[in-house]
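1. below are the sequence and a predicted model; questions follow.
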Amino acid sequence: MSAPRAFIFDMDGTMVDSMPAHARSWEWFRQRHGLDMPVDEILRRTTGRNGAECVRELLGADVPEDRAWELVGEKEAVYREIFAEEFREVAGFTAFASQARGRGLKWAVATGGDRHNLAFVLDRLHLQADADARGDMGLPGKPDPAIFLEAARRLGVPPPDCIVFEDAPFGIEAAARAGMRAVAICTTHPAAELAGKHVIAQARDFEELTKKNFLESLHA
């Protein structure tokens, strides 16, 4: 296995333990818009999608683009308010990202979320990514590989030299379609749902990856 040149991290559920806060903000959205759909179903139908795709999935394909982004912007503002009170990273992420950079690896964030959510997370983690690719750039959500490919392009690293870190099946699939190796972070789905020939490791969190000497193994 060739040594990688860059890591690409999904954000929600991978870098930060934000899915409970997203669930609560989707509950707010559900009540506000009279959606007769349980939150578990909303989460299942919106995973990996960009904001406009989420709104159209829930309220109908005829919602105009500008209105869809306006509606999801309201929901994400509620999410940030909720998560600000309970903010937490996925265990070991900050140390892992810093160690990766110390080994000369670039890293990017690739998320279906918007620039406000990304800035919110990086500010609280006290980190700065080398690049990012987001759903509000007009990129389709996962499992389309576009977000990962754009992150690699912005890093200036060929896709085969990137490793994706993901917590969701659509993200694992998107990594495969982008021609990238992947690491499954099993915060929201069991390992069996995050498998594939391109998946080179699975772990509960970044503390476990570190204990397994994952970074050292890449250059062995």
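-> The structure has been received and is ready for your questions. Residues are numbered from 1 along each chain as shown.
2. please make it C-alpha for all contacts and neighbour counts, starting now.
-> Will do.
3. what residue lies at the spatial centre of this structure?
-> When CA atoms, centre = their mean is applied to the chain, the residue found nearest the centroid is Asp10 (2.5 Å).
4. just the terminal-to-terminal distance for stretch 180-191.
-> 18 Å (CA to CA, to the nearest Å).
5. next: stretch 49-66.
-> Using CA to CA, the end-to-end distance of stretch 49-66 comes out at 16 Å.
6. kindly report the same for stretch 7-15.
-> End-to-end span of stretch 7-15 (CA to CA): 12 Å.
7. who touches that stretch?
-> With contact meaning CA atoms under 8 Å, 6 or more residues apart in numbering, stretch 7-15 is reached by 18-19, 89-90, 93, 105-111, 118, 148, 151-152, 162-167, 171, 185, 187-188.
8. and stretch 134-142, by the same measure?
-> The contact list for stretch 134-142 (CA under 8 Å, 6+ apart) reads 48-51, 53, 110-115, 146-147, 170-171, 173-174.
9. buried among these? Make that a PyMOL selection.
-> Buried residues within the contacts of stretch 134-142, by 16 or more other CA atoms under 10 Å, are selected in PyMOL with:
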select buried, resi 48+49+50+51+53+110+111+112+113+114+115+146+147+170+171+173+174
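10. secondary structure element holding Pro143?
-> Under the criterion DSSP states H and E, no helix or strand holds Pro143.
11. likewise the one 10 residues further on?
-> Secondary structure assignment for Arg153, by DSSP H and E: helix 146-155.
12. just give the closest residue to Gly51, not the sequence neighbours.
-> In space, and not counting its chain neighbours, Gly51 is closest to Val72: 5.7 Å by CA to CA, 6 or more residues apart in numbering.
13. hmm, back to that, among the contacts of stretch 7-15, which are located in strands?
-> In strands, defined here by DSSP state E, the members of these are Lys106, Trp107, Ala108, Val109, Ala110, Thr111, Cys162, Ile163, Val164, Phe165, Glu166, Ile185.
14. quick one: neighbours of Glu57, just the number.
-> Glu57: 16 surrounding residues under other CA atoms under 10 Å.
15. ok, longest helix in this protein?
-> The helix that spans the most residues within the chain, counting by DSSP state H, is helix 65-84.
16. list of residues touching that helix?
-> Identification of contacts with helix 65-84 by CA under 8 Å, 6+ apart yields 18, 21-22, 24-26, 28-29, 51-52, 54-56, 117, 120.
17. what's the most distant pair in these?
-> The most widely separated members of those, counting by CA to CA, are Arg56 and Phe120 (24.7 Å).
18. between these two, which one's more packed in?
-> More neighbours surround Arg56 than the other of Arg56 and Phe120, with 17 against 13 (other CA under 10 Å).
19. one more to weigh against that first structure:
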Amino acid sequence: MTSLRAVLFDLDGVLTPTAELHMRAWADLFAPYCEALGLAPYTPADYFAHIDGKPRYDGVATFLASRGVELPRGTAADAPGEGTVCALGNRKDEIVNGLFATEGIEPYPGSVRFLDAVTDAGALVAVVSSSRNTPSVLAAAHLADRFDVVVDGNVAAAEHLPGKPAPDTYLRAAERLGVPASESIVVEDALSGVQAGAAGPFGLVIGVDRGVGAQLLRTHGADLVVADLGELDASVLETPAPGRETRA
């Protein structure tokens, strides 16, 4: 069987602990919003069920729908506020960037070890993230020069690619690397992300359990689940999941 030649990493929660800051930012946005409107309280379960891994505005819309709230979509140019989906999303972005600035960003040591291992073994690597903050996060984590390709929220918007759980951004990253999807690994911590991997003909989908739950990651499409990428080494490049290359 052809060995795997590329590793496609999600960013938040896989390479960097920024997912924790994003979770706090969403809570800071929606906890007072729900209280003010008399809605069911916002909880961490809402983040995993409705927001995690999705483009920011899609996460806002999905969460609001879970509470029966409908708002105009608005545009990305909307000022941070509460009048539209995009205004709420821009307010969340304002909150999380404040957390990045005050708390800094350090990558997960185990993820860096795994990145070192697969690149030393000759694999090409890409970052695939829904976040439009990807360039600043990679720079702050001193990882910007480590990746051959970055497909983020900015690229997805420019190229009109649907976000996760659709596989399109991962497929685009593999295409840019010049490696067939069947010879590429998807590494994700979000349910929408492993769904994206399972929806494409990728060679292997690795789930990183940062709190969503190992069984849920498997149920939604992960072939292999670890608590930390430091548990793996470059031998993962030799073991595509049986039958994965034919899954679409």
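-> Nice, I can see it. All of these numbers come straight from a predicted model, not from anything done at the bench.
20. care to give me the TM-score?
-> The TM-score (TM-score structural alignment, normalised by the length of structure 1) is 0.84; 214 aligned residues with a CA RMSD of 2.5 Å.
21. can you select the buried ones from the contacts of helix 65-84 of structure 1 in PyMOL?
-> Buried residues among the contacts of helix 65-84 of structure 1 (16+ other CA under 10 Å), as a PyMOL selection:
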select buried, resi 18+21+22+24+25+26+28+29+51+52+54+55+56+117
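22. out of the contacts of helix 65-84 of structure 1, which comes closest to Glu207 of structure 1?
-> The closest of these to Glu207 of structure 1 turns out to be Ser18 (CA to CA; 17.5 Å).
23. how close does that closest one get to Trp26 of structure 1?
-> Distance, Ser18 of structure 1 to Trp26 of structure 1, using CA to CA: 12 Å.
24. for Arg44 of structure 1, same thing?
-> Separation of Arg44 of structure 1 from Trp26 of structure 1 (CA to CA): 12 Å.
25. next one: Lys197 of structure 1
-> 34 Å.
26. what of Arg88 of structure 1?
-> With distances taken as CA to CA, Arg88 of structure 1 is found 19 Å from Trp26 of structure 1.
27. for Pro4 of structure 1, same thing?
-> 37 Å.
28. and the end-to-end length of stretch 152-165 of structure 1?
-> Start-to-end span of stretch 152-165 of structure 1 (CA to CA) is 13 Å.
29. what range does it cover in structure 2?
-> Taken onto structure 2 by TM-score structural alignment, stretch 152-165 of structure 1 occupies residues 174-187 there.
30. would you mark the buried spots in that stretch?
-> Neighbour-count burial for stretch 174-187 of structure 2, with 16+ other CA under 10 Å as criterion, is recorded at Ala174, Leu177, Val179, Pro180, Ala181, Ser182, Glu183, Ser184, Ile185, Val186, Val187.
31. tell me if I'm right that the third one and Thr2 touch.
-> By that I understand Val179 of structure 2. No. Counting by CA atoms under 8 Å, Val179 of structure 2 stays clear of Thr2, with 11.8 Å between them.
32. returning to that earlier point: the residue nearest to the centre of structure 1 and Ala182 of structure 1, how far apart?
-> Noted for Asp10 of structure 1: a distance of 11 Å to Ala182 of structure 1, by CA to CA.
33. any shared contact partners between these two?
-> Residues within reach of Asp10 of structure 1 and of Ala182 at once, by CA under 8 Å, 6+ apart, are Val164, Phe165, Glu166.
34. count the residues that sit near whichever residue in structure 1 pairs up with Glu70 of structure 2.
-> Mapped onto structure 1 by TM-score structural alignment, Glu70 of structure 2 lines up with Gly60. Neighbours of Gly60 of structure 1 under the rule other CA under 10 Å: 12.
35. likewise the one 3 residues further on?
-> By the other CA under 10 Å criterion, the neighbourhood of Val63 of structure 1 contains 17 residues.
36. and Glu27 of structure 1, by the same measure?
-> Number of residues near Glu27 of structure 1 (other CA under 10 Å) recorded here: 19.
37. check the one 4 residues further on too.
-> Other residues within reach of Gln31 of structure 1 by the criterion other CA under 10 Å amount to 12.
38. relative to helix 65-84, how tilted is the helix or strand hosting it?
-> With secondary structure defined by DSSP H and E, Gln31 of structure 1 is part of helix 19-32. For helix 19-32 of structure 1 against helix 65-84, the angle by axes from the mean of the first three to the mean of the last three CA atoms, to 10 degrees is 130 degrees.
39. next helix or strand past helix 19-32 of structure 1?
-> In N-to-C order, the element after helix 19-32 of structure 1 by DSSP H and E is helix 39-46.
40. list of residues touching that following helix?
-> Ala23, Trp26, Glu27, Arg30, Glu53, Cys54, Glu57, Leu58.
41. tell me if I'm right that the fourth one and Arg24 touch.
-> No. Applying CA under 8 Å as the test, Arg30 of structure 1 and Arg24 come out as separate, 9.7 Å apart.
42. spatially nearest residue to Phe120 of structure 1 (excluding sequence neighbours)?
-> Leaving aside its sequence neighbours, Phe120 of structure 1 sits nearest to Arg80 (CA to CA, 6+ apart; 7.5 Å).
43. map the one you found onto structure 2.
-> Residue mapping for Arg80 of structure 1 onto structure 2 gives Asn97, with TM-score structural alignment as the criterion.
44. so what's the residue count around its match?
-> 17.
45. any idea how far Glu231 of structure 2 is from it?
-> Applying CA to CA to Asn97 of structure 2 and Glu231 of structure 2 gives a distance of 31 Å.
46. and if you look at Asp223 of structure 2?
-> Look at Asp223 of structure 2 and Glu231 of structure 2: by CA to CA, they are 15 Å apart.
47. got it, and Leu11 of structure 2?
-> Leu11 of structure 2 is 18 Å from Glu231 of structure 2, by CA to CA.
48. compare these two (neighbour count), which wins?
-> Set Leu11 of structure 2 next to Glu231 and count neighbours by other CA under 10 Å: Leu11 wins out with 26 against 11.
49. in structure 1, what residue corresponds to that one?
-> Aligned by TM-score structural alignment, Leu11 of structure 2 pairs with Met11 of structure 1.
50. ok, Asp116 of structure 2 next?
-> In structure 1, the residue matched to Asp116 of structure 2 (TM-score structural alignment) is Ser98.
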